[in-house]
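>>> I'd like to go over a predicted model; first the sequence, then the structure.
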Amino acid sequence: MGRTVSAKRMLLIETAFALFYCKGVHAVGINEVLAESGVAKKTLYHHFDSKDALIAAVVDYRDQRFLSWLESRFEAVQPGIAKIDALFDALDDWFNDRVTDLMPFHGCFFINVSGEFGEPDHPIHQQCARHKQRVAALIESQLLLQMSSPEECREICQTLCLLKEGAITQAHVQGDRDAALKAKKAALRLMER
């Protein structure tokens, strides 16, 4: 029995994500997505009127999965310093391929894709920027559970996000799979202030 229309759409998104994440968006053509997914070209264009529309759907897909995963890691611990541990322990698991929901680590999908769509006003670049804003908002919401000053919370959140982004880049570009643990030490020193 064939897949439903929504199942085929999801298959296209998941297949495209796996290919884009491993090889890069511009390095993967529509025909490769079709061959890998086994979906007909007509079906692809029924769901997506262009490659950019498929890319936008893939960015949304990864955004939802990543945020859901990170939120679940935060929910698993009590408020307080454990939230900081949870953030960097989650990154450590991701960098070291212990998170099956996220695929083996190939850097940050959003950093990679935004680099391929370098113009800040390009819609896909903006989608990637919104993902980073949503992750920062999630981290800030976790900090607000333990801090009384919204201004201090925002400042610490910005620093934690810089540490997080630096760890992701260090892990990907330099292969330092311990980058999250190093960033966690710096974050905990910050929180001791």
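It's in. Residues are numbered from 1 along each chain as shown.

>>> alpha carbons only for contacts and neighbour counts from here, please
Will do.

>>> Burial check on the residue nearest to K184 when sequence neighbours are not counted, number of neighbours?
Counting by Cα to Cα, 6 or more residues apart in numbering, F88 is the residue found nearest to K184 once chain neighbours are left out, at 5.6 Å. Neighbourhood size, F88 [other Cα atoms under 10 Å]: 23.

>>> how about H106, what does it touch?
H106 makes contacts with 21-22, 172, as judged by Cα atoms under 8 Å, 6 or more residues apart in numbering.

>>> hold the first one in mind and look at this next one:
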Amino acid sequence: MNSKRQTLVDTALNLFYEHGINSIGINQILKVSGIAKKTLYHHFDSKDALVLATLEQRNHSFNEWLKHRLNHSKTNSEVISNLFHALQDWFSDKAPELGKFRGCFFINTSAEFSDPSSDISKYCQYHKQQVRNIVAQYLFNPTEDLLDAICILKEGAISMAYVANDLSAPKKCIQLLNKF
């Protein structure tokens, strides 16, 4: 990837994740990145195109992190434990590859783009489906009920950690899911 394009994506992702997409204008991204407006529009025809690039980058980094954290799981209980311990690390800012925890970038972005048919909303839905597929890939003979429970609890844990600052949610999820 072109280094200036990458700088724009990195800068935009950091600013969007910290402050929200609608709170950050193109001029602020240009100022922080030190890149000219002409260069930005050479790589992205709109702010939405830049938002999509940040979503793609976050999707890739999150999914690679998740695969790494689930990689050595040998049982469904280990998948569950590894998943929720990974989330606990992320919530506690112990996952440097994901940066300081500010909730789920995809949930936050979806809240700002309410049209479910927009490319941005569709990409957020795509990310959630990819995460579900990754979890399913590591489970042993997963049932839809177990996969649904894991994914719903995972989303709830993320929301509780961010909105209510409840960092105990991953432990509670492990306890609930070990009943399956």
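Good, I have the coordinates. Owing to the predicted nature of the structure, the values given are computational and were not obtained by experimental measurement.

>>> Just give the TM-score of the two.
Comparison of the two superposed chains (TM-score structural alignment, normalised by the length of the second structure) gives a TM-score of 0.96, and 180 aligned residues with a Cα RMSD of 1.2 Å.

>>> Let's verify the spatially most central residue of the first structure: helix, strand, or coil?
In the first structure, the centroid-proximal residue (Cα atoms, centre = their mean) is F66; its distance is 4.8 Å. Put simply, F66 of the first structure is helix when judged by DSSP: H, G, I helix; E, B strand; the rest coil.

>>> Now do the spatially most distant residue from the centre of the second structure against N27 of the second structure, distance only.
In the second structure, counting by Cα atoms, centre = their mean, K38 sits farthest out from the average C-alpha position, at 29.6 Å. K38 of the second structure sits 12 Å away from N27 of the second structure, taking Cα to Cα, to the nearest Å as the criterion.

>>> what's the answer for N108 of the second structure, then?
From N108 of the second structure across to N27 of the second structure, the span is 22 Å (Cα to Cα).

>>> repeat for F180 of the second structure
51 Å.

>>> List the buried residues for stretch 67-83 of the first structure?
Judged by neighbour count using 16 or more other Cα atoms under 10 Å, the buried positions of stretch 67-83 of the first structure are 69-71, 73-74, 81, 83.

>>> what about the equivalent of G115 of the first structure over in the second structure, which helix or strand?
Under the alignment (TM-score structural alignment), G115 of the first structure pairs with A111 in the second structure. Per DSSP states H and E, A111 of the second structure falls inside helix 105-112.

>>> Would you tell me what the next helix or strand after that helix is?
Taking DSSP H and E, what comes next after helix 105-112 of the second structure is helix 119-138.

>>> contact partners of that following helix?
Contacts to helix 119-138 of the second structure, defined as Cα under 8 Å, 6+ apart, come from residues 48, 51-52, 55, 59, 63, 66-67, 70-71, 73, 76, 79, 106-107, 109-110, 113-116, 142, 147, 151.

>>> Then stretch 87-103 of the first structure?
Applying Cα under 8 Å, 6+ apart, the set of residues contacting stretch 87-103 of the first structure is 18, 65-66, 69-70, 73-74, 104-105, 164, 168, 171, 177-181, 183-184.

>>> And stretch 32-48 of the first structure, by the same measure?
By Cα under 8 Å, 6+ apart, the residues outside stretch 32-48 of the first structure that reach it are 8-9, 11-12, 15-16, 19, 54.

>>> what's it aligned against in the second structure?
Alignment of stretch 32-48 of the first structure against the second structure: residues 28-44, by TM-score structural alignment.

>>> And the matching stretch, end to end?
This stretch, stretch 28-44 of the second structure, spans 16 Å end to end (Cα to Cα).

>>> Quick check: buried residues in that stretch?
By 16+ other Cα under 10 Å, the buried positions in stretch 28-44 of the second structure come out as 29-30, 33, 35, 40, 44.

>>> tell me the contacts of P116 of the second structure?
By Cα under 8 Å, 6+ apart, the residues touching P116 of the second structure are K122.

>>> Distance of it relative to D148 of the second structure?
Here P116 of the second structure is placed at a distance of 21 Å from D148 of the second structure (Cα to Cα).

>>> Dump the contacts of H106 of the first structure to a markdown table, plus distance to W94 of the first structure.
What follows is these, written out as a markdown table (distance: Cα to Cα, whole Å):
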| residue | distance to W94 of the first structure |
| --- | --- |
| Y21 | 14 |
| C22 | 15 |
| H172 | 11 |
